[in-house]
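Colleague: structure here, sequence nowhere to be found:
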């Protein structure tokens, strides 16, 4: 089965790694057809194992190889298609749209945090099925009230986010 591992916190805040090295860790852990998509920690691969077991294997391998506490979320090709095909907002030149990959139920926590935060004009959030989407005007991602919430240490092992365009690139690599 084809999967994508979405790594949290890669190539930000001092956790720097080459994607070729990350791919090698995946290969050494028994994954097949391994390749990376962008430098933000999106690894496409094949395995006969289930996603839950893969998460455990790969987090341990990454933590050992790179001496950091690795967090990643493994999604099947079918699940990855849903992230791309369920986008609830119309694409705009002046906004980014992010989708959040995480533990079960994280979409509800994120929506609660979004509703508590002050929003800028044209900033929106929606849940489609179990996927949380956030639209934010370009240039406001890190400065927005909600953007600051996303950096909370208490949430670091709960989710990671990607610009929705990344899902399109991941799916092209999976095909």
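Modeller: Received the coordinates, thanks. Note that the coordinates shown come from a computational prediction; the quantities given were computed from them, not determined experimentally.
Colleague: contacts, neighbours, all on C-alpha from now
Modeller: Noted.
Colleague: could you report the neighbour count for the residue nearest to residue 164 when sequence neighbours are not counted?
Modeller: Residue nearest to residue 164 in three dimensions, not counting chain neighbours: residue 98, with 5.4 Å by C-alpha to C-alpha, 6 or more residues apart in numbering. Neighbour count of residue 98, defined by other C-alpha atoms under 10 Å: 23.
Colleague: residue 98 in helix, strand or coil?
Modeller: Under the three-state scheme (DSSP: H, G, I helix; E, B strand; the rest coil), residue 98 adopts strand.
Colleague: now do the same contact list for residue 5.
Modeller: 41, 42, 43, 44, 72, 73, 74, 75 (C-alpha atoms under 8 Å, 6 or more residues apart in numbering).
Colleague: out of these, list just those in helices.
Modeller: Assignment to helices by DSSP state H places none of these there.
Colleague: in strands only, show me these.
Modeller: Among the contacts of residue 5, the ones falling in strands (DSSP state E) are 42, 43, 44, 72, 73, 74, 75.
Colleague: wait, a helix at residue 119?
Modeller: No: using three-state DSSP, the assignment for residue 119 is coil, not a helix.
Colleague: of the ones in strands among the contacts of residue 5, which is the nearest to residue 58?
Modeller: Ranked by distance to residue 58 (C-alpha to C-alpha), the ones in strands among the contacts of residue 5 are led by residue 72 at 7.9 Å.
Colleague: so the closest one is in contact with residue 55, correct?
Modeller: Yes: with contact defined as C-alpha atoms under 8 Å, residue 72 reaches residue 55; the gap is 6.7 Å.
Colleague: out of those two, name the residue with the larger neighbour count.
Modeller: The neighbour comparison of residue 72 against residue 55 (other C-alpha under 10 Å) goes to residue 72, with 26 against 18.
Colleague: and that one, what does it touch?
Modeller: 5, 6, 7, 8, 55, 58, 59, 160.
Colleague: report the separation between it and residue 161.
Modeller: The gap separating residue 72 from residue 161 is 11 Å, by C-alpha to C-alpha, to the nearest Å.
Colleague: okay, now the one to match up with it:
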């Protein structure tokens, strides 16, 4: 059994509301073990005998069937979440800025997002790997930041999701407990 972190895109915003207990029950009924949800924004750790690609496919099918929406997730091995947190050069907590990590299931789409962000004046970002890009936003102005506006475009919807660094640290710690 391998431990995974699963990041759901777009739940509990925009009319797609899923209770975490219902999410946990659905994933358990779809054959996953040790399912634990974190926060109410679609962060899950679980174990499976399958590889990450198969876990992604099975979870998306499970969510579509159980909750009736077009589900997209990013799945990372538990150890990879720890590596990404460690690789992030930005602070966990800062009064002036917030640190975010955009996770992707498609490296080419993240390449495109990375290039678009790099072209922005004053943008501060760092590629952490083929599946992750760390970036900063001013405190209190995340949704209005130029990078946030680019990353929220529809073309990235099916392949990316963003979490703040504090959330990734909580997911890392929960995923470590699976081992």
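Modeller: Thanks, I have the structure now. The model shown is predicted, which means the values in this text are computed figures rather than measured ones.
Colleague: after superposition, what is the TM-score?
Modeller: Comparing the two superposed chains by TM-score structural alignment, normalised by the length of structure 1, the resulting TM-score equals 0.92, with 172 aligned residues with a C-alpha RMSD of 1.4 Å.
Colleague: and residue 127 of structure 1, helix, strand or coil?
Modeller: strand.
Colleague: distance check, the residue nearest to the spatial centre of structure 2 against residue 144 of structure 2.
Modeller: In structure 2, the residue lying closest to the centroid (C-alpha atoms, centre = their mean) is residue 7, at 3.9 Å. Applying C-alpha to C-alpha, the value for residue 7 of structure 2 to residue 144 of structure 2 is 23 Å.
Colleague: residue in structure 2 matching residue 140 of structure 1?
Modeller: With TM-score structural alignment as the matching criterion, the partner of residue 140 of structure 1 in structure 2 is residue 141.
Colleague: sec struct for that match, please.
Modeller: Here residue 141 of structure 2 is coil, with the state taken from three-state DSSP.
Colleague: now it: how far from residue 116 of structure 2?
Modeller: In terms of C-alpha to C-alpha, residue 141 of structure 2 sits 19 Å off from residue 116 of structure 2.
Colleague: centroid-wise, who is the farthest residue in structure 2?
Modeller: Within structure 2, the residue lying farthest from the chain centre (C-alpha atoms, centre = their mean) is residue 121, at 25.6 Å.
Colleague: ok, so what distance separates that one from residue 146 of structure 2?
Modeller: Distance from residue 121 of structure 2 to residue 146 of structure 2, counting by C-alpha to C-alpha: 9 Å.
Colleague: and the gap between the residue farthest from the centre of structure 2 and residue 112 of structure 2?
Modeller: Taken as C-alpha to C-alpha, the span from residue 121 of structure 2 to residue 112 of structure 2 is 17 Å.
Colleague: related to what we said a few turns ago, could you find the counterpart of the residue nearest to residue 164 of structure 1 in structure 2?
Modeller: That one, residue 98 of structure 1, aligns with residue 100 by TM-score structural alignment.
Colleague: report the contact partners of that match.
Modeller: 134, 135, 136, 137, 162, 163, 164, 165.
Colleague: contact partners for the second one?
Modeller: Going by C-alpha under 8 Å, 6+ apart, residue 135 of structure 2 touches 99, 100, 101, 102, 123, 124, 125, 126.
Colleague: swap in the last one?
Modeller: Residues touching residue 165 of structure 2, when contacts are defined by C-alpha under 8 Å, 6+ apart, comprise 85, 92, 99, 100, 101.
Colleague: which of those residues still touch in structure 1?
Modeller: Contacts conserved in structure 1 for the contacts of residue 165 of structure 2, using both residues aligned by TM-score structural alignment, their matches' C-alpha atoms under 8 Å: 85, 99, 100, 101.
Colleague: so the first one sits right up against residue 168, yeah?
Modeller: This points to residue 85 of structure 2. Yes: the pair residue 85 of structure 2 and residue 168 passes the contact test of C-alpha under 8 Å, sitting 6.9 Å apart.
Colleague: any idea whether the residue nearest to the centre of structure 2 is helix, strand or coil?
Modeller: Three-state call for residue 7 of structure 2 (three-state DSSP): strand.
Colleague: residue 42 is in contact with that one, correct?
Modeller: Yes: contact criterion C-alpha under 8 Å: residue 7 of structure 2 and residue 42 qualify, at 5.8 Å.
Colleague: please report how far the match of residue 140 of structure 1 lies from residue 117 of structure 2.
Modeller: Residue 141 of structure 2 is 16 Å from residue 117 of structure 2, by C-alpha to C-alpha.
Colleague: when these two are compared, which one has more neighbours?
Modeller: For residue 141 of structure 2 versus residue 117, neighbours defined as other C-alpha under 10 Å are more numerous around residue 117 (20 against 12).
Colleague: in structure 1, what residue corresponds to the more buried one?
Modeller: Per TM-score structural alignment, residue 117 of structure 2 is aligned with residue 114.
Colleague: that match and residue 82 of structure 1, how far apart?
Modeller: In terms of C-alpha to C-alpha, residue 114 of structure 1 sits 22 Å off from residue 82 of structure 1.
Colleague: kind regards, and thank you for your time.
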